[in-house]
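Q: Following is a predicted model, sequence given first.
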Amino acid sequence: MLRAEAAIPVRMRRVAIVAPEKALRESLVRIAEAGCVEIDLAGDGGPEVRGPAATRLQRLRAEPAHPVLSEVPLDLDALEREGRADLLAGEAQLEERIGSAVRHGTVAALAGWCPETEVGATAARIAGAGGALVPLRIPRGIDPPTLLTGAATAPPAHPATTVRRSFTPLVTTYGTVPYADLDPTMAAGIVYVAMFGLMFGDAGHGLLLVVLAFLLRAGRPRRLAALRPLWPFIAGAGLAATLAGVAYGEFFGPTGVLPVLWLEPLEEPMRLLAAAVGLGAVLLAVAYAAGIVNRWREGGPSAALYTTTGIAGAALYLGLAVVAGYVWLGQVAYGVVGAVIAVVGLGLAGAGLYATTGGGPGGAVQTGIQLFDAVVRIGSNVVSFARLAAFGLTHAALGAIVWDGTTALTGRGPVGVGAAALVFLLGNALAFSLEALVAGVQALRLEFYELFSRLFEGEGRPFKPWHLPVQHLTPSSVATGAPTAAEAVPHAQAREEWS
């Protein structure tokens, strides 16, 4: 069961890492090992100041190494002589953070961000080193960094968490969700697989995608192991395509294996088109509703009321939809009510747009152009969902061509049967590959341009915690060039990456 908190990004706390100067290094090492605190660095964007470890690392000119921290201070000269770029890189990061600390007497402090649920555990971790993690108030005008729930440290075996993580790239590819906004990950994933299924509606092809997803889950093929976290996403797309194929009566084309439960795309294209546009209209309405919530959370009632992605835009959309109902049904009342709602929406949106201009005649002209664009966009966005039907028809047409070619060859003896099997296999392989690519791209385009453009008006900043593996080393182990089994026991297993 999904938690209510899953609808918003992970709640962040502003924190200060406070420690006596002599305990600062150990406290920071424990922070790095925990991997759940983003530390503010001094001098961002200014001239780079190199510490002793960074200077030695630059002189070493070694290949880029994965930074590692030692629990105890080590001889930097010995690290340089032995070519330990990994440890020098870790020490260089540690130097950067120690150098960013604010000092008062013998006490040093660093500010940063930590997920609210991790504050207690992190505070207990560094308390053993003599440090403290102190919650602070969030400064005015500063938005916390964003961490989506799918990237948090929920148990990987939890089904909802696994599915959410597979959907997360859909959102992060578009941009970073502002901290104040809703987290659309689960909704975006469900909408994407539904749209993909409508365009890729074939039960046979959908089942192939499901099989591919479970092969990825099993780590096969190995060269695609990096895609393993996406297996629920691919399985969902395959399941949606399978269900759509069952509704269309398509199983590797119109083979007759399945009865038509809803409609046959090539026989009823207008009905499929109407269903696609209707679905698009519903999705746009939901996007406007989410946009209103986001504008309210970002800037309060006025921001929600006057923006074209808030109440003003939603009223304009609703009014135009009611007017479209008048055109479709011929009821004059629909036309009057729709026109009134649309005019109210235009007035609110115009007031909001004019307030962002320099005023005067130029501002009025600019506002008029933007309002015209808003009306045109609504119409074009609704019609854009017709591509769900168009590409569904294309997939069905390809399947029909392959099946017609197959059946035409089967009555020509053994050679014809072999040729028919070849045509069936190669034709379906081509249709599967081509349509999977096209449907995937088109579903992404609809989600980004038609839906996400109403959800988000700005972009947030991603949460980037400092995380390095920590090893137990002694100064004598460096002289060997590599720690011994007894001296280089890894510290507690590094926490799963946040992002």
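A: Yes, it's here.
Q: rest of the way, CA atoms for contacts and neighbours
A: Noted.
Q: Compute the number of surrounding residues for Ala42.
A: 15 (other Cα atoms under 10 Å).
Q: Skipping adjacent residues, who's closest to it in space?
A: Ser100 (4.8 Å; Cα to Cα, 6 or more residues apart in numbering).
Q: residues near the one you found, how many?
A: When neighbours are defined as other Cα under 10 Å, Ser100 has 18 of them.
Q: Would you tell me what the next helix or strand after the longest helix along the chain is?
A: If you go by DSSP state H, the chain has its longest helix at helix 269-306. Using DSSP states H and E, the helix or strand that follows helix 269-306 in sequence is helix 311-329.
Q: for that following helix, packing partners?
A: Applying 3 or more Cα pairs under 8 Å, 6 or more residues apart in numbering; DSSP states H and E, one finds that helix 311-329 contacts helix 269-306, helix 332-355.
Q: does the spatially most central residue of the chain count as helix, strand or coil?
A: Central residue of the chain (Cα atoms, centre = their mean): Val171, 2.6 Å from the mean position. Counting by DSSP: H, G, I helix; E, B strand; the rest coil, the backbone at Val171 sits in helix.
Q: on that earlier part again, can you lay out the helices and strands packed on helix 311-329 as a markdown table showing distance to Gly219 and mean neighbour count?
A: Below are those laid out as a markdown table (distance: least, Cα to Cα, whole Å; neighbours: other Cα atoms under 10 Å):
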| stretch | distance to Gly219 | mean neighbour count |
| --- | --- | --- |
| helix 269-306 | 35 | 19 |
| helix 332-355 | 52 | 19 |
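Q: what would those look like in JSON lines with distance to Phe252?
A: Listed next are the helices and strands packed on helix 311-329 as JSON lines, based on distance: least, Cα to Cα, whole Å:
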{"stretch": "helix 269-306", "distance to Phe252": "19"}
{"stretch": "helix 332-355", "distance to Phe252": "44"}
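Q: and here's the other structure:
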Amino acid sequence: MSIEPLKLVTIGGTPALLNPALQACLESGVFHLENAGAILPGAEENALPPEDNPYAQLLKDFTAMDLQEVVDPKAAEDGETMSPEFIRENLERIAAKLSSLKNDYTAASEKITEYRNALLHLQHLKGTEDDLGKVLQCRNIVCKFGRMPAESLQKLELYNNPELLFRAYDLAHDYAWGFYFTTPKQATVSDGIMKALLFEEFHIPAFIHGTPQEAMTDLQTALEEQQQLADSLKKERTAILQAESQLLSRIYRYLLYREEIYRLRSQCLITKDKFTLMGYVPITRLDDFRKCAERVEGIVTSYEDPPDSAAISPPVKLKNNRFSAPFSMFVEMYGLPDYRGFNPTTLLAVTYTILFGLMFGDLGQGLVMAIIGFVLGLRKKKIALAPILTRIGISSAVFGLLYGSVFGYEHWLDPVFHNIGMDFLPLHAMEHTDWFIYGAIGIGAVIMLMAITVNIIVKLRRKDYADAIFGNNGVMGFIFFAAILGVLVCMLFTDINLLTAPYVICLLVLPLLMMFFREPLGALVARKPMHHTSVVDFIASNFFECFEFILGYATNMLSFIRVGGFVFSHAGLMSVVMVLSEMMGEGASVVVVIIGNLFVMCLEGLIVGIQVLRLEFYEIFSRCYDGKGKPFTPIAVRYPESVSFKS
């Protein structure tokens, strides 16, 4: 199919109308914005610098708030206007409420963590009836609670410090838990000693009093109170956010909208008294765009064909039929064509489908693939490969019918063909190896000739007569390659000798010489001066290029041997599955066949798919396609599916 024709749209007006004009372009959904300065060289000299976005800081402030649980930009609608002051006032009001709650919640969370840790530590003091409040509130003694390795108890005795005492209350997991006591004067020295002994201090809340058991009861009560407080604060925060959710969603959507508007302004030319906005619209959607543009009073809109200049490359929107449309993802993977180039999607779709069927021919497995692709295509969340799977599955089934292969059983269809009088079918791979090898090379040769023909047509449309006539993928290359093929076919399958003097001179030597002298001949045809180089450099470079051309014809054609190779590979793998199934019992045999078919479908199907894509890119596209175009991307505000901010 072709490439969607476009119109170059130019919009002008006073600077005050730029934002409404951009809004109209956004609403149309069919406008691809271009940098006006690139299309109008020299016009940037009088242009003003981009205007600062008054909403940029507000958007940063908004995203700094932890609001992802209630903000849904898709729940709001476009069309309303909000001043920066209105947005700032509401954000500050909501932020003040949330900030106070957040501070209280943080304090409660810290206490919850502290109390939980204290409860864990006090478990090690259950064996004492000492009043912890009195111990911790001593004035003339420094008291610290914690643990240290049990082996450090003996090391502590070696210090022989009368003003340092460690009292162990529990030994657990190679640690001694307890208090160490020291005098205020010796506190620094004692801390150093205990640190050397790997003592870890654990904080006990100041309000603790009574025995450890009583203290744990008080701690549990305090912990529950803090948990209730934290829960109530969370509920209060949720209530505030739910009450403000609609306003917040509207604000966020509007901020994203204004952010996009000011980003698009940088692509426009703005002077003191006017602006210029340029872009492309598909001809089929021109009426829809006009309706949106006419709503903005005071702007002037003009429509013209894209300029015929190599310096300006319009975007590309592929126009494909229903069969080839899913394969456009492969074209985009390689690169889109130039606007005035050739849309290779249909060529790729047809050749990919046929080659896959040839390499993975199995009636049963092909139908399973087609059904899987059809079912996946029915899902709401579309899978791009699903329609491709349906097409190549049908192709695999068709060629599997010709091969007589049904889930690896090679002779199930023999009686069918015999009864209808087609005894030459099925074509069993292992019985016709020569046919498949020669056929694979022949298919490759035909596809290469087709690619060269396409390249000739494309080059002639571009008026690139030098490459179209004298290039290795031009007329001379076609004649030379076809002549070589003719010689090979006659040598292998007939007794005809084509290597006569007229044949060799006219169809081999002369085309090769024209490819050798393609630069001066091309300059002559184009009526352009030739770039002069030394005779030695000219001969050397063109000799090796012609040698590379010949080598390329051979290697590209031989690459298609893999088509026949994968036919044998598939038959070989399935024969292994059948042998394994015969070795098993009756019940296990069916399981082996099912698992074997699934394994071959997944593994070989994936490998064949990749290999066919390689043939498309390296053996076909390399001869007729460059893929240097840029995609047609209508401007739009990309509202996120889900919102996630950093708190």
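A: Received the coordinates, thanks. Source: prediction; values computed, not measured.
Q: before we move on, the earlier item: could you find the closest non-adjacent residue to the corresponding residue of the second structure for the residue nearest to the centre of the first structure?
A: Using TM-score structural alignment, the equivalent of Val171 of the first structure in the second structure is Val331. Nearest residue to Val331 of the second structure, sequence neighbours excluded (Cα to Cα, 6+ apart): Thr345, at 6.4 Å.
Q: Just name whatever secondary elements the helix or strand where Pro502 of the second structure lies is in contact with.
A: Assessed by DSSP H and E, Pro502 of the second structure sits inside helix 501-504. Applying 3+ Cα pairs under 8 Å, 6+ apart, we find helix 501-504 of the second structure packed against no helix or strand.
Q: which element is the aligned partner of Leu28 of the first structure in the second structure on?
A: Using TM-score structural alignment, the partner of Leu28 of the first structure in the second structure is Leu22. Assigned by DSSP H and E, Leu22 of the second structure belongs to helix 18-28.
Q: List the buried residues in that helix.
A: By neighbour count on 16 or more other Cα atoms under 10 Å, the buried set for helix 18-28 of the second structure is Leu18, Pro20, Ala21, Leu22, Gln23, Ala24, Cys25, Leu26, Glu27, Ser28.
Q: Report the mean deviation for it after fitting onto the first structure.
A: Once fitted to the first structure, helix 18-28 of the second structure is off its aligned match by 2.1 Å on average (mean Cα distance after the TM-score superposition for the first structure).
Q: so the helix or strand that that helix is followed by aligns onto which residues of the first structure?
A: Later in the chain than helix 18-28 of the second structure, the nearest helix or strand by DSSP H and E is strand 32-34. Mapped onto the first structure using TM-score structural alignment, strand 32-34 of the second structure covers residues 38-40.
Q: repeat for stretch 600-620 of the second structure
A: Alignment note (TM-score structural alignment): stretch 600-620 of the second structure is matched to residues 431-451 of the first structure.
Q: Flag every buried residue along the matching stretch.
A: Buried positions in stretch 431-451 of the first structure, judged by neighbour count with 16+ other Cα under 10 Å: 431-432, 435-436, 438-440, 442-444, 446-448, 450-451.
Q: likewise stretch 282-293 of the second structure?
A: The neighbour-count check on stretch 282-293 of the second structure (16+ other Cα under 10 Å) flags Pro282, Leu286, Phe289, Cys292, Ala293 as buried.
Q: now Phe289 of the second structure, nearest residue through space, not along the chain?
A: Ser28 (5.4 Å).
Q: wait, what's in contact with Ala324 of the first structure?
A: For Ala324 of the first structure, the contact set (Cα atoms under 8 Å, 6 or more residues apart in numbering) comprises Gly335.
Q: what residue of the first structure is the furthest out?
A: Most peripheral residue of the first structure (Cα atoms, centre = their mean): Gly413, 53.6 Å.
Q: distance of that one from Ala419 of the first structure?
A: Using Cα to Cα, to the nearest Å, we find Gly413 of the first structure at a distance of 10 Å from Ala419 of the first structure.
Q: Also Ala123 of the first structure?
A: Ala123 of the first structure is 70 Å from Ala419 of the first structure, by Cα to Cα.
Q: Could you do Ala397 of the first structure as well?
A: Ala397 of the first structure sits at a distance of 21 Å from Ala419 of the first structure (criterion: Cα to Cα).
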